[in-house]
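Trainee: the following block contains a protein sequence and its predicted model.
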Amino acid sequence: MRKKTRVLIVDDSALVRNSLIRLFKTDPDIEVVGSAADPFLAAKIMETVIPDVITLDIEMPKMDGLTFLRKLMTQHPIAVVICSTLTEKGSDSYMKALELGAVEVITKPKVGTRQFFEEACIRVCDVVKAAALTKPKKLTAKPMIVQPKLTADAMLPKARTNSLQTTDKVALVGASTGGTEALLTFLQSMPLDCPGIAIVQHMPEHFTAAFSNRLNNICQIRVKEAVDGDSILRGQALIAPGNMHMLVKRSGSRYYVEIKDGPLVSRHRPSVDVLFRSGAHNVGKNAIGVIMTGMGDDGAKGMKEMHDAGTYCIAQDEASCVVFGMPHEAIKHGGVDSVMPLKRIASEVVAKSFR
């Protein structure tokens, strides 16, 4: 008999708690072991039962969610999914939650909460079950030192690779759960002459700008949220804006990105499959594909298409992934040339870019 994922809901809104309880009851693999209006009540529940996953609001009475998250991760790490009404103004809290060890963030609306959870039922359950598979790390007191800055058919059909010759290389990267920290490791290792990089990280609307700025302040290379028409340049990484697809296009020897709306692809917008298919169309053997930690199979089909178009494709290995879902599916689809630890991927991309 499959072990159920035990969930503790911590939110000061009775409406949200009840909505989540009803939502989780629809999934036979999830069991709600308790709900609490604040972290102190949650701690009481945890004296008798330890959940696999905690869904946690940020704005609560008595103790805010970030303080509770910090205490959890320094004392008894548990997989935490933030469920908050964060807005663009609150994106600093979003990034702080990820830094403190939250596995994922679900943005709930300020109005229409019940309808939101009904429509997002499958995604929320999938996120919680994926979180239960992670291995939360104990948070140390040492702060991060920031160095000074010295199916994709819905978006585009299958087609033959553009045969125009150019020597420029482009790295196309896809990530999801656990990807924020994986991308930090990857991009911090990139030298100033690295190939141009285009990234899809599953992330809510409004938060990709703050995420890009954070990376830009830490990494040697320039990192920015992509804008329609941005050129893909050496020493620069472009991150797809939340809730918009990103495609790689080509004009002569210049590669650039197209940002466009469209339906969810593989349940995501932006979708890694859309980015990778555009790479298969327009970059082919001049691309280097990378698929990192993440839940589900987004990117697997697109990576196979890139591989078939001559792209050298890399998957992050299971040991270094928070969730091995996306790399595992890409490997199963036969589109991966090399499987390696996260810390080796950047040097491999750079080496391949000069061949």
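Mentor: It's in.
Trainee: okay, CA-based contacts and neighbour counts for the rest of this
Mentor: Fine.
Trainee: where exactly do the helices run in the stretch 201-350 of the chain?
Mentor: In the stretch 201-350 of the chain, the helices defined using DSSP state H, counting those that start in this stretch lie at 207-218, 272-282, 300-308, 325-332, 342-353.
Trainee: go through those helices and name the closest to Lys224.
Mentor: helix 207-218 (5.0 Å; Cα to Cα).
Trainee: what's that closest one packed up against?
Mentor: Helix 207-218 is packed against helix 91-100, helix 179-188, strand 222-225, with contacts defined by 3 or more Cα pairs under 8 Å, 6 or more residues apart in numbering; DSSP states H and E.
Trainee: just those: most buried one?
Mentor: strand 222-225 (a mean of 22; mean count of other Cα atoms under 10 Å).
Trainee: would you mind measuring from Ser189 to Ser212?
Mentor: The gap separating Ser189 from Ser212 is 16 Å, by Cα to Cα, to the nearest Å.
Trainee: structure two is appended below for comparative analysis:
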Amino acid sequence: MRKLILIGASTGGPGHIKKIITQLNNITTESSFIIAQHMNKDILKSFVDQLSTCTKLPVYLVQDKKVIEPASIYVCNESLRFSSIHPLILESIDEETIYVPSIDTLFHSATKCLPDYGIIAIILTGIGDDGMLGIDTLYKKGALCIAESQSSAKVYGMPKAASEHNPNIEVMDIEDIVKFLHNV
């Protein structure tokens, strides 16, 4: 089954995402990675360029209407959701969100992809609680859900909120998340 790996992060996230993406060179994957990293739009392009130097997989900065292909990495340039018309198209949303890009919006919309695609949702380091409700919804629909542990998170806000809201979500150090992704 093709996997969609959703990663949400904020403060401290770029380094952790780079660690995950760098390790993808050591594995063959048909999985698609969709990343919602809270970051100013002006520097997201530079972040995507940095990620592109760390992997053989194509890395795209997505603003609207992008078809999700296997073995590719997508970084949200704004709040995106999976389309209700076709589950493997990312499209922008019209409403304003507190966090941009909104992890909750991305995660909630990914339920449309179940059960045809395997979903792995990961909340990494960050301030606030973005992703908490979305990852809970995905968990309840059968997705595999992971929150970064306090010991490896630079800021233990978002992963803490997610794991306290739903204690059944797996909690892992960043190194264990990297190792886990080698087996998907």
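Mentor: Arrived safely, thanks for sending. In this text the structure is predicted, and so the values were computed from the model without any measurement.
Trainee: need the TM-score from the superposition.
Mentor: Once superposed, the chains reach a TM-score of 0.89 (TM-score structural alignment, normalised by the length of structure 2), with 181 aligned residues with a Cα RMSD of 2.0 Å.
Trainee: so which of the helices and strands packed on helix 207-218 of structure 1 is nearest Ala237 of structure 1?
Mentor: Smallest distance to Ala237 of structure 1 across those (Cα to Cα): 4.8 Å, for strand 222-225.
Trainee: quick revisit: kindly reformat the helices of the stretch 201-350 of structure 1 as TSV containing mean neighbour count and distance to Thr185 of structure 1.
Mentor: Output for the helices of the stretch 201-350 of structure 1, formatted as TSV (neighbours: other Cα atoms under 10 Å; distance: least, Cα to Cα, whole Å):
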stretch	mean neighbour count	distance to Thr185 of structure 1
helix 207-218	20	10
helix 272-282	30	19
helix 300-308	26	22
helix 325-332	22	17
helix 342-353	17	7
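Trainee: out of those helices, which is closest to Lys71 of structure 1?
Mentor: Go through those one by one with Cα to Cα and the one that ends up closest to Lys71 of structure 1 is helix 207-218, at 23.6 Å.
Trainee: now the angle from that closest one to helix 91-100?
Mentor: Between helix 207-218 of structure 1 and helix 91-100, the angle comes out at 60 degrees (axes from the mean of the first three to the mean of the last three Cα atoms, to 10 degrees).
Trainee: so helix 207-218 of structure 1 corresponds to what in structure 2?
Mentor: Mapping helix 207-218 of structure 1 onto structure 2 (TM-score structural alignment) gives residues 43-54.
Trainee: report the distance from that stretch to the chain centre.
Mentor: Stretch 43-54 of structure 2 sits 16 Å away from the centroid of its parent chain (Cα atoms, centre = their mean, to the nearest Å).
Trainee: spatially nearest residue to Thr111 of structure 2 (excluding sequence neighbours)?
Mentor: Leu138 (6.2 Å; Cα to Cα, 6 or more residues apart in numbering).
Trainee: rewinding a little: make TSV out of the helices of the stretch 201-350 of structure 1 and add distance to Leu98 of structure 1.
Mentor: Converted to TSV, these look like this (distance: least, Cα to Cα, whole Å):
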stretch	distance to Leu98 of structure 1
helix 207-218	10
helix 272-282	21
helix 300-308	25
helix 325-332	20
helix 342-353	18
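Trainee: and Ala319 of structure 1, which of the ones you listed is closest to it?
Mentor: Of all the helices of the stretch 201-350 of structure 1, helix 342-353 comes closest under Cα to Cα, at 9.1 Å.
Trainee: off-centre distance for the closest one?
Mentor: Using Cα atoms, centre = their mean, the offset of helix 342-353 of structure 1 from its chain centre is 20 Å.
Trainee: over to stretch 192-207 of structure 1?
Mentor: Its chain's C-alpha centre and that of stretch 192-207 of structure 1 lie 10 Å apart, by Cα atoms, centre = their mean.
Trainee: same question for stretch 132-149 of structure 2.
Mentor: 11 Å.
Trainee: one more: stretch 125-138 of structure 2?
Mentor: Centroid separation between stretch 125-138 of structure 2 and its chain, computed with Cα atoms, centre = their mean, is 11 Å.
Trainee: what of stretch 224-234 of structure 1?
Mentor: Stretch 224-234 of structure 1 has its C-alpha centroid displaced from the chain centroid by 19 Å (Cα atoms, centre = their mean).
Trainee: and it, what's buried?
Mentor: Under the neighbour-count criterion of 16 or more other Cα atoms under 10 Å, stretch 224-234 of structure 1 has 224-227, 231-234 buried.
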